[in-house]
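*Asks:* Mind folding the following:
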Amino acid sequence: MVVLGRIAGPHGIRGQIKVIPFTEYVDGLMEYPVWCLSRDEKNWQIVRPATFFIHDNLLIVTLTEYSDRTSASELKGLLVAVPRSQLPPLSKDGEDGYYWTDLIGISVVNMQGEPLGTVAGLFETGANDVLRVRLSGSSKDELIPFVDQVIRQVDLESRQITVDWELGY
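*Replies:* Now for the predicted structure:
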C-alpha cells in the first residue's frame, strides 16, 4: 500500500471527512475509486469515496460507507492508501523517479553530512515544488526548494535526501 493522505476529522453533519492529501494535486486522491484506511498500516479497511470538494487545500469527501458525523469522526487520524499497483507509471520515458509520498519521513542532510530533519510534506508553488522539513529536535519547519541546484541526491533505499542547504537560508 502507498499512503496518499490522512483523515483530519469530520466535516459537517452528513458524514463528510476532511482529508489531508499527500499527492501533488489536492484532488489527486479522487482518481482512485477505492481507498484503504488504517491506523497501523497493517489492518486495512476498504472504503469508496462518493463525492468531494476542495476547501482550504483539504479534500472534503463523502464515503459511501459513512453517512453521519458520529461514524465519520471515528475515522480521524486514519491513513488513506491505495495499492502501489494502482499508481500510474512514474515516467513515460522509463527514467527513475519517485512519488511525493515516497519522500515523506525521509531524513534530510546537507552536503557536510549534518542532519537537518525529516520530510514532513511537499507542496507546489507554481515556480517549483518545496520540501517542508521538520527540523531535528524541534517542532519548526524549514522550507527547501525542490530544485536541481539544491537537491543533490534522493536515495530512497537509504531513505535520505542530500541538499546543498544551510539552516536559515
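
*Asks:* can we go C-alpha only for contacts and neighbour counts from here?
*Replies:* Fine.

*Asks:* wait, residue 78 sits on residue 35?
*Replies:* No. The criterion here is CA atoms under 8 Å, and residue 78 misses it with residue 35 at 11.4 Å.

*Asks:* tell me how far stretch 145-153 is from the chain's mean position?
*Replies:* 19 Å (CA atoms, centre = their mean, to the nearest Å).

*Asks:* Also stretch 144-151?
*Replies:* That offset, for stretch 144-151, works out to 19 Å (CA atoms, centre = their mean).

*Asks:* Which positions within that stretch qualify as buried?
*Replies:* Within stretch 144-151, the residues scored as buried using 16 or more other CA atoms under 10 Å are 144, 145, 146, 151.

*Asks:* mind listing what the second one touches?
*Replies:* Residues counted as contacts of residue 145 (CA atoms under 8 Å, 6 or more residues apart in numbering) are 128, 129, 130, 131, 151.

*Asks:* ok, and it, which helix or strand is that part of?
*Replies:* strand 141-146 (DSSP states H and E).

*Asks:* Packing partners of the helix or strand following that strand?
*Replies:* Heading C-terminal from strand 141-146, the first helix or strand you meet, by DSSP H and E, is strand 151-155. When contacts are defined as 3 or more CA pairs under 8 Å, 6 or more residues apart in numbering; DSSP states H and E, strand 151-155 packs onto strand 160-163.

*Asks:* ok, the residue nearest the centre of the chain - contacts?
*Replies:* Nearest to the geometric centre of the chain sits residue 22, at 2.1 Å (CA atoms, centre = their mean). Counting by CA under 8 Å, 6+ apart, residue 22 touches 3, 4, 5, 6, 100, 101, 121, 122.

*Asks:* ok, back up a step: mind checking how far the strand holding residue 145 is from the chain centre?
*Replies:* 15 Å.

*Asks:* run this one through as well so I can compare:
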Amino acid sequence: MNKDQQPVVLGKIGASHGVNGWMKITTYTDSVTGIFDYSPWLLNERGQWREVKVLRWRQQGKGVIASLESVDSREQAQILTNCEIGVLQESMQNLPEGDFYWRDLIGCEVTNTNGYNMGKVDQILETGSNDVLMVKANVKDAFGKRERMIPLVMEQFIKNVDLLEKQILVDWDPDF
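*Replies:* Have a look, this model is predicted:
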C-alpha cells in the first residue's frame, strides 16, 4: 500500500466471540454482510494499516462474526477490538451513473436553488426513513445557522449532485 493512499473504512472489529479467535464485526456497508464483498481487508492497528485475510464468516443474529488468518485465540481477537477495517479505493465497486458513496458527498458545497451557499456537508446520518445531510454552515451565515439538516431525498430536496465540482444543489430554505 502506498503511503499516500488512505483506505476507505467499511467497519471495525468488535468484541471477541468464543475462544477460537472469532470476533464480532461492526459494518458500515448497506447490508450487514456487504463488508465481505471486499477483499483484501486492511486493519488499522495503532495507526498502521496491515493486510489481513478473512478465513470464515457467518451471520450471527442481526450481526456478523468473522475469523481472520493468524487469530486463533480469544486473547488475540481481543487485541484487535476497535481496529478499523478498510479497503483500498481500487477495491470499491463502481456504481451506476447517478449513484454515489456517502464519502463522496463529505466536503461538497451545498447551494440552494436561489443561489444561497448553505455550507459544506460535514457528515451524513442514517435515520431509518431517509438519510440526512449534516451541512456545516459558513462562518458568517446570514441566518445565524451553525448547521443544517437536509434530507437526502433525491429529486424532492436534492436536485443535483456534481461530484466532479463537489457541488450539491438543493431545494431548501436557508432559514430552516
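
*Asks:* which of the contacts of residue 145 of the first structure count as buried?
*Replies:* By 16+ other CA under 10 Å, the contacts of residue 145 of the first structure give 130, 131, 151 as buried.

*Asks:* Skipping adjacent residues, who's closest to the second one in space?
*Replies:* Excluding its sequence neighbours, the residue lying closest to residue 131 of the first structure (CA to CA, 6 or more residues apart in numbering) is residue 122, at 4.6 Å.

*Asks:* and the equivalent of residue 28 of the first structure over in the second structure, how many neighbours does it have?
*Replies:* Counting by TM-score structural alignment, residue 28 of the first structure corresponds to residue 34 in the second structure. Neighbours of residue 34 of the second structure under the rule other CA atoms under 10 Å: 12.

*Asks:* what's the closest non-adjacent residue to residue 34 of the second structure?
*Replies:* residue 27 (8.0 Å).

*Asks:* Same check on residue 51 of the first structure?
*Replies:* Closest to residue 51 of the first structure by CA to CA, 6+ apart is residue 62, at 5.2 Å.

*Asks:* so that neighbour sits right up against residue 53, yeah?
*Replies:* No. Contact criterion CA under 8 Å: residue 62 of the first structure and residue 53 do not qualify, at 9.4 Å.

*Asks:* Neighbour count for those two, which is higher?
*Replies:* Ranked by neighbour count (other CA under 10 Å), residue 62 of the first structure and residue 53 place residue 62 first, with 23 against 14.

*Asks:* Pull the contacting residues for residue 5 of the first structure.
*Replies:* Residue 5 of the first structure touches 19, 20, 21, 22, 23, 29, 79, 80, 81, counting by CA under 8 Å, 6+ apart.

*Asks:* That one matches what in the second structure?
*Replies:* In the second structure, residue 5 of the first structure lands on residue 10 (TM-score structural alignment).

*Asks:* Residue 163 of the first structure too?
*Replies:* In the second structure, residue 163 of the first structure lands on residue 170 (TM-score structural alignment).

*Asks:* Just give me the neighbour total for its match.
*Replies:* Residue 170 of the second structure has 26 nearby residues by other CA under 10 Å.

*Asks:* So the counterpart of residue 148 of the first structure in the second structure versus residue 98 of the second structure, what's the distance?
*Replies:* Residue 148 of the first structure maps onto residue 155 of the second structure when the alignment is built from TM-score structural alignment. Going from residue 155 of the second structure to residue 98 of the second structure by CA to CA, to the nearest Å gives 12 Å.

*Asks:* Where does residue 102 of the first structure sit: helix, strand or coil?
*Replies:* Secondary structure for residue 102 of the first structure, judged by DSSP: H, G, I helix; E, B strand; the rest coil, is helix.

*Asks:* so the longest helix along the second structure matches what in the first structure?
*Replies:* For the second structure, the longest helix by residue count, based on DSSP state H, is helix 74-79. With TM-score structural alignment applied, helix 74-79 of the second structure matches the range 69-74 in the first structure.

*Asks:* which of the residues in that stretch are buried?
*Replies:* Buried, per 16+ other CA under 10 Å, within stretch 69-74 of the first structure: 69, 72, 73.

*Asks:* Just put these in JSON lines and tack on distance to residue 58 of the first structure.
*Replies:* Shown next, in JSON lines, are the buried residues of stretch 69-74 of the first structure (distance: CA to CA, whole Å):
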{"residue": "69", "distance to residue 58 of the first structure": "18"}
{"residue": "72", "distance to residue 58 of the first structure": "16"}
{"residue": "73", "distance to residue 58 of the first structure": "16"}
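
*Asks:* out of the residues you listed, who's nearest residue 85 of the first structure?
*Replies:* residue 72 (27.7 Å; CA to CA).

*Asks:* Sweet, I'm off.
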